[in-house]
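# mind folding the following:
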Amino acid sequence: MRRRLIAAAAALAGLACASASPPPGGPEDRNPPRLLHVTPDSNAVNVRDRNVVFSFDETINDRGSGAQELDNYFLVSPSDGNPRVSYHRSRIEVRPRNGFRDNTAYTVTLLPGLGDLRGNTMRTGASLVFSTGPTIPPNRITGTVFDWAAERPAARALIQAVTPDSVLYLAQADTAGRFTIGPLFPGTYLVRAIIDANNNRAQDRSEAFDTLRVTAPQASPLEMLAIVRDSLPPRISVVTVVDSISLRVTFDRFVDPQQPPAATAFRLVAADSSVVPIVATITPRAEQAEIQALQQARADSIRRVDSLAGRLLPPRPTAAPPAPAAGTRPSVPPPYATMLLRVARPLTPNTTYRLSVTAARGLSHRADNSERSFTTPRPAPPPPADSTRRPASPTRAVPPPPSRP
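All right, here's what the predicted structure looks like:
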């Protein structure tokens, strides 16, 4: 009997420690959890609560959703490390790692994605602002963060604002890359935007980021251009012959699009030490525009010939897609690592040249000189003779007709 009681007690203990699971039977639930209320009240002051409590209308999945842990759905700002999150089925308690500090304004954020036991996830989040002191500072830092290389908003980017004495404020951008971080006291902040691919709330070397120094209150919203950066300047890595008067030069790092190397920064020298002048440098965006203009001109020429010949005209090409709305692309052209160079005269086939560049500037604002040698392709061989063609018949002399007597 005693053994049965011990076994039953162990089974009950195991059930108590097990993760929550969806109830069996009943109609299928496709609605995400709904946040009923949060304590303390928003904009409350002189708060003495030990935790912020989020209450929902149903049991929350204690393992988060997907690869996310439950802790990853909450931000506490200012931050002293990962917050402490306590799970109580339909109630979740959140507090800073070392507790709330006196006379400090906090923002506690529930991020989108929290799910119930059936996998239904919340598409929106919620934020609570309160103070453990008598006031809440009025200042905020706002802006938009872009994935600069892709020319699109950086959805869910991590935003940090650090004071000179290393107090760390946190926020997350929305799906359009917009963010608001605060409340903040007047002063100078180092603002960092990170495309946090692994969701560890830290800046890794392989992750795109941008930093700006901002004074609160700010004069205008920020534009943050996140991209993978390092401290080394760009250097020529590959030179490719496009045609007899065009070269494509590839750098090992991005070139600063606001100060790209001009044609005068390049020098092209042949094996006999003769200099081939470079007359133009063309960025990828300008090259694409040039290609589109040529295609349009060719299509218009074909239509003109068909019209004069009285042939049925093909339908006009569909209109180009509308330009992206303001705010959906960064105001600064994207960085690039390739450029097209045009030379003044055709390059000699099967000849070695050396291309050099002076003071190519990278995103780190550091510049350097570099060079690379390359060889132009051999001339194309003449087409082979057609061995299946029959030789022409020899010409026979035709005698003149006989003269009449």
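# C-alpha from now on. contacts and neighbour counts both.
Noted.
# neighbours around Leu247, how many?
Using other Cα atoms under 10 Å, Leu247 has 20 neighbouring residues.
# quick one: it from Thr358, how far?
As judged by Cα to Cα, to the nearest Å, Leu247 and Thr358 stand 17 Å apart.
# repeat for Leu294
According to Cα to Cα, Leu294 and Thr358 sit 32 Å apart.
# so which of these two has more stuff around it?
The neighbour comparison of Leu294 against Thr358 (other Cα under 10 Å) goes to Thr358, with 17 against 12.
# could you also give me the structure for this second sequence? I'd like to compare it with the first:
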Amino acid sequence: MAEKTKKQIILYFFFLIEIIISGCANQLPPNGGPIDKTPPKIIKIYPTDGTIHFKDDHFKLLFSKYIQRRTLKNAVFISPAINGNLKFDWTGKSVNVYFPEKLKKNITYVVTIGTDVEDYNNGNHMAESFTFKFSTGAKIDKRSVSGRVYYKKPQGIMIFAYKKDSVIIDPLKIKPDYISQT
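Okay, the predicted model is just below:
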């Protein structure tokens, strides 16, 4: 055989091998494993729970996962209620939440992050609400309210509390003095 014919046969042979090899594999992307059903958690806060003499204009939350930002806006409850809208400044899994006005002196504030917070990828809700408190004064007010919720699924039920001197208690018209969630 001529040298040119040998080279052509070898070239055709490798071309045939390449076609056979590439045709054998089913070319699909990997499935990525099982669906993540782990709920997001708050893993760090500022100020820490029980802080006194708090003078800052914001609080900070760090989540275990990326969060759908719109869900947090509707899940932050501050008691006693403050006027105006909170401002959210995100950096990755962390958010600074700015108060719309200066906080009142010598008041204990309670921040509750409700279970409506969802993670970014799979829409997993927080398993339970998260609450922390801080005071602009020298002590944390230790008042408490207790009760029982009778419902099939008591998680995520909103609890409103009004001061005793409130004349008309209408949740549709008047913001509660204190808000929490089961």
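# so the helix ranked longest in the second structure aligns onto which residues of the first structure?
Identified as the longest helix of the second structure according to DSSP state H is helix 3-24. Alignment of helix 3-24 of the second structure against the first structure: no match, by TM-score structural alignment.
# show the subsequent helix or strand relative to that helix.
Next helix or strand after helix 3-24 of the second structure toward the C-terminus (DSSP states H and E): strand 42-46.
# all the strands of the stretch 1-150 of the first structure, residue numbers only.
For the stretch 1-150 of the first structure, the strands defined by DSSP state E, counting those that start in this stretch cover 35-39, 52-56, 74-77, 84-88, 91-95, 105-110, 126-131, 139-147.
# please work out which of the ones you listed is packed deepest.
Among the strands of the stretch 1-150 of the first structure, strand 74-77 has the highest mean neighbour count (mean count of other Cα atoms under 10 Å), at a mean of 24.
# packing partners for that strand?
strand 105-110, strand 168-172 (3 or more Cα pairs under 8 Å, 6 or more residues apart in numbering; DSSP states H and E).
# read off where the longest one ends up in the second structure.
To tie it back to what came earlier, the one meant is strand 105-110 of the first structure. With TM-score structural alignment as the criterion, strand 105-110 of the first structure aligns to 108-113.
# for Val145 of the first structure, see how far away the closest residue to Thr163 of the first structure other than its chain neighbours is.
Spatial nearest neighbour of Thr163 of the first structure, excluding adjacent residues (Cα to Cα, 6 or more residues apart in numbering): Tyr189 at 4.9 Å. Tyr189 of the first structure is 17 Å from Val145 of the first structure, where distance means Cα to Cα.
# go on, Thr132 of the first structure?
31 Å.
# what does His37 of the first structure correspond to in the second structure?
Alignment note: His37 of the first structure maps to Lys44 in the second structure; criterion TM-score structural alignment.
# so who does its match touch?
By Cα atoms under 8 Å, 6 or more residues apart in numbering, the residues touching Lys44 of the second structure are 61-63.
# list just the nearest of those residues to Gln8 of the second structure.
The shortest approach to Gln8 of the second structure among the contacts of Lys44 of the second structure belongs to Phe63, at 62.7 Å (Cα to Cα).
# what lines up with that closest one in the first structure?
By TM-score structural alignment, Phe63 of the second structure lines up with Phe56.
# residues in contact with the residue lying closest to that match once chain neighbours are set aside?
Computed as Cα to Cα, 6+ apart, the closest residue to Phe56 of the first structure that is not its neighbour in sequence is Leu35, at 4.5 Å. Residues near Leu35 of the first structure by Cα under 8 Å, 6+ apart: 54-57.
# could you redo the last one with a cut-off of 10 Å?
Contacts of Leu35 of the first structure were listed using Cα atoms under 10 Å, 6 or more residues apart in numbering, and they are 54-58, 90-91, 122, 125-126.
# do Gly50 of the second structure as well
Gly50 of the second structure sits next to 108-110, 132-135, 139-141 when contact means Cα under 10 Å, 6+ apart.
# shouldn't Asp252 of the first structure be in contact with Val239?
No. Checked against Cα atoms under 10 Å, the pair Asp252 of the first structure and Val239 is beyond contact range at 11.6 Å.
# one step back: and the helices and strands packed on strand 74-77 of the first structure as CSV, adding distance to Arg97 of the first structure?
CSV is the format used below for those (distance: least, Cα to Cα, whole Å):
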stretch, distance to Arg97 of the first structure
strand 105-110, 13
strand 168-172, 13
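# the stretch 151-300 of the first structure: helices as residue ranges?
For the stretch 151-300 of the first structure, the helices defined by DSSP state H, counting those that start in this stretch cover 284-309.
# can you map out the strands along it?
152-153, 158-162, 168-172, 178-184, 187-194, 209-216, 222-226, 236-243, 246-255, 266-270, 275-276, 278-282.
# what angle separates the second one from strand 178-184?
Pointing back at strand 158-162 of the first structure there. 30 degrees (axes from the mean of the first three to the mean of the last three Cα atoms, to 10 degrees).
# for the fifth one, same thing?
Taking the same axes, to 10 degrees, one finds strand 187-194 of the first structure and strand 178-184 inclined to each other by 150 degrees.
# okay, strand 187-194 of the first structure sits on what stretch of the second structure?
Going by TM-score structural alignment: strand 187-194 of the first structure matches no residues.
# by contact count, what packs against that strand?
Identification of packing neighbours for strand 187-194 of the first structure by 3 or more Cα pairs under 10 Å, 6 or more residues apart in numbering; DSSP states H and E yields strand 139-147, strand 158-162, strand 168-172, strand 209-216, strand 222-226.
# nearest to Gln288 of the first structure, of these?
strand 139-147 (20.5 Å).
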